[in-house]
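[1] curious how this folds, go ahead:
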Amino acid sequence: MKKKTPILIVLLLITVFTAACSKDSSDPRNSSADAGDNKNPVTIEFAAGKDASGELEKSIERFNRSHDDIQIKYVEMPAVPNEQITRYSTWFNSKSDTPDLLMIDVTWPAMFASAGWIEPIDEYVDQDYLSRFWPAATDVAKVNGKLYGIQGYMDVGVLFYRKDLLDKYGLPVPQTWDELAKTAQLILQKENNPNLTGFVFQGAKIEGATINWLEHLWGAGGDIYDGDAIKVDTEQGIKALQRMSDFIVKDKVSPLSVSTSNPADNNIVFSGGNAIFMRNWPASFAQLKGTAVDGKVGIAPIPHDVGGESHASTGGWVYAVNSNSKHKKEAVEALKFFLSDEEQKSMAIHASKIPSVKSVFEDPATRQAQPILETLQPILETAKSRPVLRNYETFSRSVQTQVNLVLSGQKDAATGLKDAQKELDEKLKS
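    I've put the predicted structure just below:
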């Protein structure tokens, strides 16, 4: 028996050691890959549209260099929102756990939250943190009392104009749509340049067509609400769409190609010196540097109808977290990095983004690098958000389809909005 005792002790030690190793390897809390240590950092996928300035990728690189435990993999999304939402729908309807962090249009939080696609982030932020932002930057993602994201940067529609051409002929910046049409006609006649057009805007069957129509509608004193009902087939609605069509057909200051154009298309035409006016977003300003119109451009409020007021549509993108992500905490850490003062300031200076952090918006260095912020502040004060609808996408698809058909000459304005109303009545009824 004495000879067997050492053997039993050795066997017992081996058993205990093996059990301990087994426990360590099977318990996810002890997994270095899940814990995100230096050897095996957690990789999160971040889906966002391409930033033409390249600053977003530089921001991601800064995050990756400063974090040993988390690394961001950039998933580039299509430039057009309609194409983005199609891809998101495919991913999330299949319960994909990636991308972990995503940027979504300001009109999507209610829809995404209702579908269970994005996660509330209330547990990760407090009121002191949220007080850093413009109220709209957080309000836009509040659904049923819960916060589902934070706006990464603000956006608002503006009118770009060729300051050099207006100065050349002693013309003021137009305040109404009729003034814009007459000013463009006069300059086109005097310039006699076959490559020059008067006014470019977004008329393709995309969200931009809905936005442009809304800005015309608001500028005519209209709205889409009739009590609790949605009404687009109204006197002001038809007037707004007719005004858009008139630029092409009656005034002949906009090319037929606006019916197939998006913001990037418009920017190509304008930056090449081939347009007098352009409706676009502030980010386009940075993209004009080094082009044929560098230093020759001004920015003004969106025009309105006679007797109306200028109301530009707000826009922008919201950081949100995939509800099926396996790394929600890490995704929020990345979100907070992008929303830090330093990164907000960098995006404002190098990518012409409008900061959602108030202090950065008012920072002297930011203002010096991006003087248009001073012009944008009053525009933001009178700007309007697009309709807050859980089924906003249904609304927008109906409107943009009919706007596009009218701009391409396939329907008249009254028929187009009558057909849009019929479709909305069928799809939005309870």
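[2] contacts and neighbour counts: CA atoms only from here.
    Will do.
[3] surely residue 223 is in contact with residue 216?
    No: between residue 223 and residue 216 there is no contact under CA atoms under 8 Å: 10.0 Å.
[4] for the two, indicate the residue with more neighbours.
    residue 216 (28 against 18; other CA atoms under 10 Å).
[5] report how many residues lie close to the closest residue to that one other than its chain neighbours.
    In space, and not counting its chain neighbours, residue 216 is closest to residue 240: 5.0 Å by CA to CA, 6 or more residues apart in numbering. Neighbour count for residue 240, taken as other CA under 10 Å: 26.
[6] ok, which stretches of the stretch 51-200 of the chain are helices?
    55-66, 81-93, 109-114, 127-130, 135-139, 163-168, 177-191 (DSSP state H, counting those that start in this stretch).
[7] here's the other one to compare against:
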Amino acid sequence: MRVRGKPWWLFAAGNLTGAAVAAALFLVGPLAGPPELEPGELVILSGQDDSTGGQRQQLINLWNDSHPRNRARIVSVPQAADGQWIEMASRAEDGDTDIFNLDVAWTAYFADPPSGRRLIRPIDESLLAEEPGRAFMAKPLETCRYAGKLWGLPFNTDAGLLYYRTDQGLKPPFDWAAIERGAGRAGFEAAYTGQLAGYEGLTVNTLEAVWAAGGRLDVAADGRVTLDLDRWDEAMRRLTPRRTGPPVVLPRSTTFDETGSRGAFQDGRVLFMRNWPVAYRAMTAGDEPGPARPPVKFSVAKLPGPSVLGGQNLAISERTRKPRAAQALIEFLTNDQSQRALFDPGGFAATRAAVYEDETIKQKYPYASLLREAVDTARLRPVSPNYVAFSKRLHQLVSEVLTGRQKQLPRDLADRLTQALRGR
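    I've put the predicted structure just below:
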């Protein structure tokens, strides 16, 4: 049922969030749920929940309290993006998954896989309580559309930020020249670290470095790639750890993912770090696993250039036998109240502008406005069913340069990336 155009569960929750919603549901007792939803458990295949306090699971708990006929369960797959894609793609055919929590770069593949029929089904926009273009920020919503259809709803978005030490007299904004001037600072091993291991994180860091150098990556409708190789060479120069002189990039960065680079920053080894917004909460929440670290004085600024747009979208499995129930759960997890909970206290970047416009949020989290700007100005990775092959080829070639196995990127880089996007 709907109340004034809203799903029944949104009406029941009202303006409550977090513990208040849980308390309200406890007082009124579990609700049976709309009878038109197909009964049965809903399984969400997702990467590990790295939100502060396991906020994703908290939202699932709220859903389960009010939907005993459609209890939901998260099944986690490997944390690294590359491993997630392999496992999700392999499980898509078995029919045991109802909802996929997909990286934003994977929409085209799951909607139109090169090897067979689609793995996800379009969202039925006639059943949505809100018009997506009004509810969600433009860039996150853009990643849900492919070939004229809406294939999911934005669960959380992401944009890279530049973390810097506030106890070292550093003042934003920072370009690469400012970062490089930090090399040789007493008490620090290097100026900068990022996610430069050979996985999706390296693709992201590479594109951001290219854009910061004024470079481009253009992809035509037929997959043809054009780029300015001299700017790509400059980006490689910036990211490659120096063999002589004071290091700008921490040499161990070529083995780092998000967690490794955050550890180096917290341990006081570098002045600057590129990372996602969730690192902000991880470093301030004080509940990280492993040995306790002394608090580090830091703040965040914009990257030297545009960020890659990150995040995850919730999509309905083509094989599910409960499509209406799956879509209702997706709406619940992406509604205004859930987005507020994912940002505060979860630490994920919200997909709705209203969260960033909330005065309480802006006062509690001064970086919220900066994060919104980073999302609004972020750029999408190439949209293609063959994106994963493209990314793998790119980060393999870049890794050879950063680790010294090759002196420079191949001169036919554009052709090699074109072949990957064409599935060859």
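[8] for the helices of the stretch 51-200 of structure 1, which one sits closest to residue 425 of structure 1?
    helix 109-114 (19.0 Å; CA to CA).
[9] which residue numbers in structure 2 go with that closest one?
    Under TM-score structural alignment, helix 109-114 of structure 1 corresponds to residues 107-112 of structure 2.
[10] quick one: contacts of the matching stretch?
    For stretch 107-112 of structure 2, the surrounding residues in contact (CA atoms under 8 Å, 6 or more residues apart in numbering) are 89, 118-121, 143-146, 151, 383-387.
[11] then stretch 260-273 of structure 1?
    The contact list for stretch 260-273 of structure 1 (CA under 8 Å, 6+ apart) reads 80, 196, 200-206, 208, 275-278, 280-281, 284, 288, 291-294.
[12] write the PyMOL selection for whichever of these are buried.
    Buried subset of the contacts of stretch 260-273 of structure 1, written as a PyMOL selection, criterion 16 or more other CA atoms under 10 Å:
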select buried, resi 196+200+201+202+203+204+205+206+208+275+276+277+278+280+281+284+288+293
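[13] dump the residue contacts of the residue lying closest to residue 79 of structure 1 once chain neighbours are set aside.
    Spatially, and ignoring its direct neighbours in sequence, residue 79 of structure 1 is nearest to residue 49 (5.6 Å; CA to CA, 6+ apart). When contacts are counted by CA under 8 Å, 6+ apart, residue 49 of structure 1 is found next to 76-79, 103.
[14] if we go to 7 Å?
    76-79 (CA atoms under 7 Å, 6 or more residues apart in numbering).
[15] what's the spacing between the aligned partner of it in structure 2 and residue 101 of structure 2?
    Aligning on TM-score structural alignment places residue 49 of structure 1 opposite residue 47 in structure 2. Residue 47 of structure 2 sits 7 Å away from residue 101 of structure 2, going by CA to CA, to the nearest Å.
[16] what's the answer for residue 179 of structure 2, then?
    Distance of residue 179 of structure 2 to residue 101 of structure 2, given as CA to CA: 35 Å.
[17] which of these two has more neighbours?
    Using other CA under 10 Å as the criterion, residue 179 of structure 2 and residue 101 rank with residue 101 on top: 25 against 20.
[18] strands along the stretch 201-350 of structure 2, start to end?
    217-219, 225-227, 270-275, 298-301, 309-317 (DSSP state E, counting those that start in this stretch).
[19] give the other helices and strands that the second one contacts.
    Meaning strand 225-227 of structure 2. If contacts are counted by 3 or more CA pairs under 7 Å, 6 or more residues apart in numbering; DSSP states H and E, strand 225-227 of structure 2 sits against strand 217-219, helix 413-421.
[20] contacting residues around the last one?
    The one in question is helix 413-421 of structure 2. Contacts to helix 413-421 of structure 2, defined as CA under 7 Å, 6+ apart, come from residues 223-227, 384, 386-387, 389-390.
[21] how about stretch 263-275 of structure 1, which residues are buried there?
    263-264, 266-271, 273-275.
[22] mind picking the two most distant members of those?
    Using CA to CA, the two most remote members of the buried residues of stretch 263-275 of structure 1 are 263 and 273, lying 15.7 Å apart.
[23] what lines up with residue 255 of structure 2 in structure 1?
    Using TM-score structural alignment, residue 255 of structure 2 sits opposite residue 260 in structure 1.
[24] just the buried ones from the contacts of helix 413-421 of structure 2?
    223-226, 384, 386-387, 389-390.
[25] ok, so of the residues you listed, who is nearest residue 127 of structure 2?
    Out of those, the member with the shortest distance to residue 127 of structure 2 (by CA to CA) is residue 384, at 27.8 Å.
[26] can I get the contacts of helix 413-421 of structure 2 in JSON lines including distance to residue 164 of structure 2?
    Output for those, formatted as JSON lines (distance: CA to CA, whole Å):
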{"residue": "223", "distance to residue 164 of structure 2": "38"}
{"residue": "224", "distance to residue 164 of structure 2": "38"}
{"residue": "225", "distance to residue 164 of structure 2": "34"}
{"residue": "226", "distance to residue 164 of structure 2": "34"}
{"residue": "227", "distance to residue 164 of structure 2": "31"}
{"residue": "384", "distance to residue 164 of structure 2": "35"}
{"residue": "386", "distance to residue 164 of structure 2": "36"}
{"residue": "387", "distance to residue 164 of structure 2": "32"}
{"residue": "389", "distance to residue 164 of structure 2": "33"}
{"residue": "390", "distance to residue 164 of structure 2": "32"}
